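Undergrad: Sequence and computational prediction follow.
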Amino acid sequence: MKHLIPVTGFGPARADLDRLFERFFEGGNFSGGGEGRSLVRVDVAELTDAYQVRAEVPGVPADAIELKLDGRTLTIAGEKPRAFDEQPDQVLHREAGFGAFRRVLEFPLQVDGDSVVARHEQGVLYITVPKAQAARSRVIEIQREA
């Protein structure tokens, strides 16, 4: 029969790993199912004339979400309510996160903040952020010799 030897000495490595996760999830909270731990997962696509953002916000009503555009930086913030009020000793299992969330996205090119459109549909937030006219790519016609 083999005896298990306890492994020790991971203190510094664990601290480094914790810092890595903190940096990776900066701008959003790590998903884990507790207060203040609901992560807004986003997909961002770049089109010729705009950026499209799709943010998953299940269980969060549209009026509990705040969108702010400051220059090229878009902030999605809000609060996801608890699924139901319970006493700590009544919880058998919890995976769904709740509490305040904040996600910050920075676009690589200038955007037109006056033309941003957002809609909330079945727990998904769709945001279209048009590029500024100067940042849009365009085809340039080459003039031919006469």
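TA: Sure, I can see it.

Undergrad: When you work out contacts or count neighbours from here on, use the C-alpha atoms and nothing else.
TA: Fine.

Undergrad: so how many other residues sit close to R19?
TA: Counted by other CA atoms under 10 Å, the residues lying close to R19 total 11.

Undergrad: take the one below as the second:
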Amino acid sequence: MSNLINVPKNGSLSNTNSNLNFPSWSSWIDEIFNRDLPSVFSSNFNTGITLPKVNIRETSDAYFVDMAVPGMKKSDFEINLEDQLLSISTQANEENEYEDESFTRREFGYSAFKRTFTIPETINEEKIKAKYNDGILSIHLPKKEEAKQKPPKTITIS
């Protein structure tokens, strides 16, 4: 649909064919339903499947994985490392029932996720640590001594 209108040479804005610049009712309805819907409708809405956002950063001596997972308890998480594959998963079930003289309402929900990351062989697996604080799961993956970045060495010329 174009927003431009043709102006006759006499300067009048009247148009003899008033439907020329307006879509038909059916094409207008089709346009509404065929356009991209907001992401809230196209996301995993009401499926119980969401993937938390993750930040991964590297320093000279470690990697840090920070995952935003508010509303959980640290006992809800399962973290495993097998064959250079770090897996973080959780599963939560919720069930509520409300009763009144005239109605009964029962609500339940299920949510779970599993994120996996391939970690380099340079990680010291024995020193990996995890903590959960204020809705953020943080995993510290220290590097082996031989993998840590060493400061540049100045070589003197003889």
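TA: All right, it came through fine. Since this is a predicted model, take the numbers as computed values, not measurements.

Undergrad: what about the counterpart of A112 of the second structure in the first structure, distance to L125 of the first structure?
TA: Matched to the first structure by TM-score structural alignment, A112 of the second structure sits across from A100. Applying CA to CA, to the nearest Å, the value for A100 of the first structure to L125 of the first structure is 16 Å.

Undergrad: Which stretch of the first structure lines up against stretch 122-142 of the second structure?
TA: So stretch 122-142 of the second structure sits over residues 110-130 in the first structure, by TM-score structural alignment.

Undergrad: What's the end-to-end length of the matching stretch?
TA: Start-to-end span of stretch 110-130 of the first structure (CA to CA) is 9 Å.

Undergrad: The closest residue to Y51 of the first structure other than its chain neighbours: what's it in contact with?
TA: For Y51 of the first structure, ignoring the flanking residues on the chain, the nearest one in space by CA to CA, 6 or more residues apart in numbering is V129 at 5.1 Å. Counting by CA atoms under 8 Å, 6 or more residues apart in numbering, V129 of the first structure makes contact with 50-53, 111-113, 115-117.

Undergrad: Same question for D76 of the second structure.
TA: Applying CA under 8 Å, 6+ apart, the residues contacting D76 of the second structure are 90-92.

Undergrad: Ok, P130 of the first structure next?
TA: 49-51, 111-113, 115-116.

Undergrad: element containing it, please.
TA: strand 124-130 (DSSP states H and E).

Undergrad: mean shift between that strand and the second structure?
TA: With mean CA distance after the TM-score superposition for the first structure, strand 124-130 of the first structure departs from the second structure by a mean of 0.8 Å once superposed.

Undergrad: sorry, back to before: would CSV of the contacts of P130 of the first structure with secondary structure be doable?
TA: Converted to CSV, the contacts of P130 of the first structure look like this (DSSP: H, G, I helix; E, B strand; the rest coil):
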residue, secondary structure
D49, coil
A50, strand
Y51, strand
V111, strand
D112, coil
G113, helix
S115, helix
V116, coil
